[in-house]
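1. next comes the sequence, and after it the predicted model I'd like to discuss.
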Amino acid sequence: MRVLAAMSGGVDSAVAAARAVDAGHDVVGVHLALSRMPGTLRTGSRGCCTIEDSLDARRAAERLGIPFYVWDFSERFADDVVGDFIAEYAAGRTPNPCMRCNERIKFAAVLEKALALGFDAVATGHYAHIVTDAAGNRELHRASDEAKDQSYVLGVLTSEQLAHAMFPLGTTPSKAVVRAEAASRGLTVAQKPDSHDICFIPDGDTRGWLAERIEPQQGAIVDRSGETLGSHDGATSYTVGQRKGLGIGRPAPDGRPRFVLEVRPRTNEVVVGPREALAVRELAGARYSWAGLDPVASGVTTAEVDGGTSWFACDVQVRAHGEPVPARARLAAGSASAPELVVEMDAPLLGVAPGQTAVLYVGTRVVGQCTIDRTTSAVPVDAAAEPARAS
């Protein structure tokens, strides 16, 4: 099988490529150039896809004896990932750029080009596991090493993309095993630090980076009833769940700390309130997809009818390293009759914001995901149990 190994310059992708070679595949390595700043250097574990990373990837490919290329996806990355990130924050949402990169770059643009060039699969160093059922359908599952599991950020993959995806590290028991294997193979990246933070904001100052791209506009900080408590210099500097740096001059009547509950871009307001008001009992999103077959139609789970509505049981995870919580989900008519995926948690989740991704699991299997458009608070504003306003 002809396999395109996406080599980021890190230890995981290098070992994944090596295992693909060991499996007897015809492997070609490729590094994705995602930045138009060729002089960019990596700083410790911050950032990725830099000139240093491309050189590390090239050295690993040479050690493995496979052809190596650099593909320039900087323009598409700028539009589909960086541009999306800015637009989402400008709309008062909290995006996950890694989800967009996997969705639109690594498993859309790259896979599309790979298939056009005659490759059968794209291999990456993600920690996730693909299982093929008796009918030949491919399922995405959590990795054996739960601490390194990356199935969440792969929840955007469709059945067509899973059919051409390869994750050689999925059943590896730990990252230590991968590093030891890299060292034994003579790969210089064996002890290279893992990258973290947002790759296109390597200094980690997201607030400052956004301020240079979205003109700050002064607005009001209000409580849930609409009373003005203070002012802000730019709503994009605030995220749901934030406690520090609110800039409110007077304490809450009960003396307890306030948290950001909501960012309202239309009115340029930041809504604050008590910690318990961060609890969300329901979330929904119109941008949804199934990671493989429809979970009910394929028999992965069984729909139960409640009040005339079909629900299926699942677990939901809203952060890459968050804990999955029991829930139930259904498809429903959303705004303008567009369908949306609605998820109702058995117990409220704290600090869920529009723009985040909700990934659904049945056991270890990823069954689908949605980008969150709206949430419903578990704590009413008043005795009338008014739901939280959507951003």
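-> Received it, and whenever you're ready, just let me know what you need. Residues are numbered from 1 along each chain as shown.
2. going forward, measure contacts between C-alpha atoms and count neighbours the same way
-> OK.
3. residue 359 touches residue 343, doesn't it?
-> No. Using CA atoms under 8 Å, residue 359 is not in contact with residue 343, being 10.1 Å away.
4. mutual contacts of those two, please.
-> Common neighbours of residue 359 and residue 343 (criterion: CA atoms under 8 Å, 6 or more residues apart in numbering): residue 316.
5. assign a three-state SS to residue 52, would you?
-> Using DSSP: H, G, I helix; E, B strand; the rest coil, the structure places residue 52 in helix.
6. next up, the contacts around the closest residue to it other than its chain neighbours.
-> Distance criterion CA to CA, 6 or more residues apart in numbering; nearest residue to residue 52, sequence neighbours excluded, is residue 41 at 5.9 Å. Shown in contact with residue 41 (CA under 8 Å, 6+ apart): 50-52.
7. please apply the same query to residue 270.
-> So residue 270 contacts 219-222, 232, 235, 238, 260-264 (CA under 8 Å, 6+ apart).
8. could I get the residues you listed as a markdown table with secondary structure and distance to residue 201?
-> As requested, the contacts of residue 270 are exported to a markdown table (DSSP: H, G, I helix; E, B strand; the rest coil; distance: CA to CA, whole Å):
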| residue | secondary structure | distance to residue 201 |
| --- | --- | --- |
| 219 | strand | 26 |
| 220 | strand | 28 |
| 221 | strand | 27 |
| 222 | strand | 30 |
| 232 | strand | 23 |
| 235 | helix | 19 |
| 238 | coil | 17 |
| 260 | strand | 23 |
| 261 | strand | 25 |
| 262 | strand | 24 |
| 263 | strand | 22 |
| 264 | strand | 25 |
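9. closest to residue 32 among the residues you listed?
-> Closest to residue 32 out of the contacts of residue 270 is residue 238 (31.9 Å), distances taken as CA to CA.
10. count the neighbours of that closest one for me.
-> If you count neighbours by other CA atoms under 10 Å, residue 238 ends up with 23.
11. just residue 151 next, same as before
-> Neighbourhood size, residue 151 [other CA under 10 Å]: 26.
12. same question for residue 322.
-> Neighbour tally, residue 322, other CA under 10 Å: 10.
13. distance of it from residue 350?
-> Note on residue 322: its distance to residue 350, by CA to CA, to the nearest Å, is 11 Å.
14. same thing with residue 71?
-> Residue 71 sits 40 Å away from residue 350, taking CA to CA as the criterion.
15. before we move on, the earlier item: helix or strand for the residue nearest to residue 52, just tell me which one.
-> Following DSSP states H and E, there is no helix or strand that holds residue 41.
16. any idea how far it is from residue 196?
-> 15 Å.
17. quick one: residues contacting residue 235.
-> By CA under 8 Å, 6+ apart, residue 235 lies in contact with 92, 216-219, 263, 265, 268-270.
18. I meant residue 133, not that one.
-> The contact partners of residue 133, taken as CA under 8 Å, 6+ apart, are residue 139.
19. may I see the buried residues of the helix or strand hosting residue 289?
-> Using DSSP H and E, the element containing residue 289 is strand 287-290. Across strand 287-290, burial judged by 16 or more other CA atoms under 10 Å covers 288-290.
20. try this one side by side with the last:
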Amino acid sequence: MSAGTSAAPLRVVAAMSGGVDSAVAAARMVAAGHDVTGIHLALSRNPASYRTGARGCCTIEDSNDARRAADVLGIPFYVWDLSEEFHDEVVVDFVEEYAAGRTPNPCLRCNERIKFAAVLDRSLALGFDAVATGHYARLVPRGAGVELHRAVDPAKDQSYVLGVLDQHQLRHSHFPLGDSTKTQVRAEAAALGLRVAAKPDSHDICFVASGDHAAFLRSSVGEREVPGLAPGDIVDDATGEVVGRHDGTLGLTIGQRKGLRLGRPAPDGRPRYVLDIEPVQGTVRVGPRERLAVHGLTGRRPRWCDDVPAPGTRFEGSDVAVQLRAHGAPLPARAQVSHDGDTLEVTLLESAHGVAPGQAAVLYTGSRVVGSATIASTR
């Protein structure tokens, strides 16, 4: 069941981004007989930001699209200003993680701290029962709780970015699109007369208007002396030879190939990739793609979608897998919770490439999401 754990009518906040998915999710909650109120999140600290044809999800244009959809559905609509919370919890974290040489996923952070923490907390405080979103994932009742599962449409599955949610948050969440394909959702939107039926999907990080992460990071740190801002050497990992210079490690990421401006080609003529970033020393190490192979990792700050497992718990078997990117393939794996419960040790049964600290490792058993952890180190 993708739309919650109770058939009784509920008071529901429908988070409406201005896209087709969240509009149809709200429509389905209305059709199911729930008392629905649409809300749009104002996340920009500059309310004048407006990008025609934007591919983010938080512009004034998107707010207007969300309001028009709510009007068509005949539901109340409000804009909630969470710009300060978003800046403090998502944007600052994004900058600090890159400054430390890690590669963060701001969408997971936003889901954890904004959409399913700040929004849910405010909704419950106002007397609402649940929050509905347009994420493609399924909720399956289990006892007094729910299990989070992959969506039916593997091309649109978003369970990875929901792997930071705990059982309390999931019990008060609804994902009405989990059993549908994108084609079905667009057709339904058109039939309802929603103008967003053909609106392109959002792809950009919503607060990086230009799409230039490095430029955004530099403008964000300003005159601060932070690791990663100063120029430094690019070193061949095998020989120790300096093969180029960079303008700062901010914006570089493990596995990157393009934009390195290496002055000397590899002796065998093969391309080099970023293998390691040392933001304090300012050294970037490069080498062949096979040196990117990762066979294991340590994840910090685990988050559990189900009951919190006991320290030392092992996850193993043919259905255990780890996903390392939002649209990456699941990799067969074994995992074990540390004895203090603070980390998750993962052994990959198939090697992965270009895995960077700061990314999320999401643990699955079959289609069920068990939990997630932020990658601290790789092996």
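-> Good, I have the coordinates. Just so we're clear, the structure is a prediction, and the values are computed from it rather than from any experiment.
21. ok, back up a step: narrow the contacts of residue 235 of structure 1 to those in strands?
-> Residues from the contacts of residue 235 of structure 1 lying in strands, with DSSP state E as the criterion: 219, 263, 269-270.
22. now for those residues, which pair is the farthest apart?
-> Top of the distance list for these (CA to CA): 219 and 263, 10.9 Å.
23. what is in contact with the two at once?
-> Shared contacts of residue 219 of structure 1 and residue 263, defined by CA under 8 Å, 6+ apart, are found at 235, 269-270.
24. please identify which of residue 71 and residue 350 of structure 1 sits among more neighbours.
-> Neighbour count, other CA under 10 Å: between residue 71 of structure 1 and residue 350, residue 350 has more, with 17 against 12.
25. please report the distance of the nearest residue to residue 163 of structure 1 once chain neighbours are set aside from residue 365 of structure 1.
-> Sequence neighbours aside, residue 138 is the residue nearest to residue 163 of structure 1 in space, at 6.4 Å (criterion: CA to CA, 6+ apart). Remark: distance between residue 138 of structure 1 and residue 365 of structure 1 (CA to CA) = 11 Å.
26. quick check: neighbours shared by these two?
-> Joint contacts of residue 138 of structure 1 and residue 365 (CA under 8 Å, 6+ apart) do not exist.
27. and residue 88 of structure 2, how far from residue 217 of structure 2?
-> 15 Å.
28. higher neighbour count, those two?
-> When neighbours are counted by other CA under 10 Å, residue 88 of structure 2 and residue 217 differ, and residue 217 comes out ahead with 20 against 12.
29. what's that one aligned with over in structure 1?
-> Matched across to structure 1, residue 217 of structure 2 falls on residue 210, judged by TM-score structural alignment.
30. quick one: its match is in a helix?
-> Yes. Assessed with three-state DSSP, residue 210 of structure 1 lies in a helix.
31. which residues touch it?
-> Taking CA under 8 Å, 6+ apart, one finds 86, 236-237 in contact with residue 210 of structure 1.
32. list the contacts of the alignment partner in structure 2 of residue 108 of structure 1.
-> For residue 108 of structure 1, the aligned position in structure 2 is residue 117, judged by TM-score structural alignment. When contacts are counted by CA under 8 Å, 6+ apart, residue 117 of structure 2 is found next to 111, 169.
33. can you tell me which of the ones in strands among the contacts of residue 235 of structure 1 are buried?
-> 219, 263, 269-270.
34. read off where stretch 349-367 of structure 1 ends up in structure 2.
-> So stretch 349-367 of structure 1 sits over residues 352-370 in structure 2, by TM-score structural alignment.
35. ends of that stretch, how far apart?
-> Using CA to CA, the two ends of stretch 352-370 of structure 2 sit 20 Å apart.
36. from residue 289 of structure 1, how far off is residue 324 of structure 1?
-> 18 Å.
37. what residues are up against residue 259 of structure 2?
-> Under the criterion of CA under 8 Å, 6+ apart, residue 259 of structure 2 has no contact partners.
38. please apply the same query to residue 302 of structure 2.
-> Residues counted as contacts of residue 302 of structure 2 (CA under 8 Å, 6+ apart) are 342-344, 371-374.
39. now intersect those with the strands, please.
-> Using DSSP E, the members of those that fall in strands are 343-344, 371-374.
40. hmm, which two among these are most spread apart?
-> Spatial extent of those (CA to CA) is set by the pair 343 and 371 at 12.0 Å.
41. of those two, give the one with the bigger neighbour count.
-> More crowded of residue 343 of structure 2 and residue 371, by other CA under 10 Å: residue 371, with 25 against 21.
42. wait, that one sits on residue 305?
-> Yes. Counting by CA under 8 Å, residue 371 of structure 2 sits close enough to residue 305 to count as a contact (5.1 Å).
43. which residues do the two both contact?
-> Shared contacts of residue 371 of structure 2 and residue 305 (CA under 8 Å, 6+ apart): 163-165.
44. nearest to residue 290 of structure 2, of the residues you listed?
-> Closest to residue 290 of structure 2, out of all of those and judged by CA to CA, is residue 163, at 29.0 Å.
45. in this structure the closest one contacts residue 362, no?
-> Yes. Using CA under 8 Å, residue 163 of structure 2 is in contact with residue 362, at 6.1 Å.
46. residues that sit against both of these two, list them.
-> Residues touching both residue 163 of structure 2 and residue 362 (CA under 8 Å, 6+ apart): 369-372.
47. could you export the residues you listed as JSON lines, including distance to residue 128 of structure 2?
-> Below are those laid out as JSON lines (distance: CA to CA, whole Å):
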{"residue": "369", "distance to residue 128 of structure 2": "26"}
{"residue": "370", "distance to residue 128 of structure 2": "27"}
{"residue": "371", "distance to residue 128 of structure 2": "26"}
{"residue": "372", "distance to residue 128 of structure 2": "28"}
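48. out of those, which is most surrounded?
-> Ranking these using other CA under 10 Å puts residue 372 first, with 28 neighbours.
49. residues in contact with the nearest residue to that one once chain neighbours are set aside?
-> Nearest residue to residue 372 of structure 2, sequence neighbours excluded (CA to CA, 6+ apart): residue 362, at 4.2 Å. For residue 362 of structure 2, the contacting residues are 160, 163, 322-324, 369-373, by CA under 8 Å, 6+ apart.
50. now residue 362 of structure 2: how far from residue 373 of structure 2?
-> Where residue 373 of structure 2 is concerned, residue 362 of structure 2 sits at a distance of 7 Å (CA to CA).
51. in structure 2, point out the residues matching stretch 55-62 of structure 1.
-> Here stretch 55-62 of structure 1 aligns to structure 2 at residues 64-71, judged by TM-score structural alignment.
52. got it, and stretch 316-326 of structure 1?
-> Counting by TM-score structural alignment, stretch 316-326 of structure 1 sits on residues 322-332 of structure 2.
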